[in-house]
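> This is a predicted model, with the sequence first.
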Amino acid sequence: MTVVEAVKSAIGLSGAPSTTATREQMSEARLPIAYRDGCAGLLIPLNRCRQEEYYLPWKCEQERHSYEKCQYEEFKKRVAKMDELREAKVLALHYIALHWLSSTLLYLAS
């Protein structure tokens, strides 16, 4: 990626479709609330293509691949966040146990 492409991508002028959609766009596309996530901007053209092509499975492959990849990337982000939260919880429990143990030992020593 050249510097020019990086700058265009950063300010939203690249040719790649945006993965986010506004609330108005999602309402106009009649997306169910469960599908209004970060990948909704890719789902809208996919659904439009599906309707135009009568849901033929070999049509709209590029749109479907882009949408499914976006969903997978979001899934990986959620899993990483869950792992982070789980680790923080374990560390907090270890800290509480260590604090309780040290206070108990201090009490017994006195």
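Here it is on my side, so go on. Since this is a predicted model, take the numbers as computed values, not measurements. Numbering: from 1, shown residues only.
> Please make it C-alpha for all contacts and neighbour counts, starting now.
Will do.
> Relative to residue 85, how far out is residue 77?
Summarising the geometry, the distance separating residue 77 from residue 85, computed by C-alpha to C-alpha, to the nearest Å, is 12 Å.
> Residue 76 now?
Separation of residue 76 from residue 85 (C-alpha to C-alpha) stands at 14 Å.
> tell me the centre residue of the protein?
Geometric centre of the chain, nearest residue: residue 74, 2.6 Å, by C-alpha atoms, centre = their mean.
> mind checking the longest helix of the protein?
Counting residues, the longest helix in the chain under DSSP state H turns out to be helix 61-109.
> distance between that helix and the chain's centre?
Centre-to-centre, helix 61-109 and its host chain are 17 Å apart (C-alpha atoms, centre = their mean, to the nearest Å).
> for comparison:
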Amino acid sequence: MHAFDVLGDPVRRRILELLADGEQTSGAVTAVIRAEFGISQPAVSQHLRVLRDNGFATVRPDGARRLYAVDDTALRQADEWLSRFRRFWTPHLAAMATEVARGKRLRRLAASDDVRSSE
């Protein structure tokens, strides 16, 4: 399965978001996913397996529990594939960052002018 086929599923993306915050038990992942997506525990387990089998997650036993974590192998491969396309959005993001910084600076200056004029 291609990395973007795996990432194309919103449930698997959400699981990765949960795992990005740190190692999680399968029960903790299942509780969140069931609440947000309304799918069964076996369905969550299948999504975890797809992530594991495709290099996006690792699992380790901890007594009776199974702890899942992000495996960055497939994410690095997807990032590498995307690298040739970054030129399309990098200048736009840089320009946006400049405008955000300019806006913050103008707001700070306006706030300090307001403070000075009220004194």
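On my side now, so go ahead. Here the structure is a predicted model, which is why all the values come from computation and not from measurement.
> Superposing both, give me the TM-score.
Comparing the chains after superposition, counting by TM-score structural alignment, normalised by the length of structure 1, produces a TM-score of 0.38; 56 aligned residues with a C-alpha RMSD of 3.5 Å.
> now for the longest helix of structure 1, which elements pack on it?
Using 3 or more C-alpha pairs under 8 Å, 6 or more residues apart in numbering; DSSP states H and E as the contact criterion, the neighbours of helix 61-109 of structure 1 among helices and strands are helix 40-52.
> Work out the gap between the helix it packs on and the centre of the chain.
Counting by C-alpha atoms, centre = their mean, helix 40-52 of structure 1 is centred 19 Å from the centre of its parent chain.
> other SSEs contacting it?
By contact count (3+ C-alpha pairs under 8 Å, 6+ apart), the secondary structure elements abutting helix 40-52 of structure 1 are helix 61-109.
> Now do the buried residues in the helix or strand hosting residue 52 of structure 2.
Under DSSP states H and E, the secondary-structure element containing residue 52 of structure 2 is helix 41-53. Under the neighbour-count criterion of 16 or more other C-alpha atoms under 10 Å, helix 41-53 of structure 2 has 41, 44, 47-52 buried.
> before we move on, what about stretch 19-32 of structure 2?
Neighbour-count burial for stretch 19-32 of structure 2, with 16+ other C-alpha under 10 Å as criterion, is recorded at 19, 23-26, 29-31.
> and which of these is nearest residue 93 of structure 2?
Within the set of those, residue 19 lies nearest residue 93 of structure 2; the separation is 26.7 Å, counting by C-alpha to C-alpha.
> before we move on, which element is that closest one in?
Residue 19 of structure 2 is part of helix 10-20 when elements are defined by DSSP H and E.
> Please enumerate residues in contact with that helix?
6-7, 24, 29, 33, 37, 47-48, 51, 56-57, 68-70 (C-alpha atoms under 8 Å, 6 or more residues apart in numbering).
> For that helix, buried residues please.
Of the residues in helix 10-20 of structure 2, those buried by neighbour count under the rule 16+ other C-alpha under 10 Å are 11-12, 14-16, 18-19.
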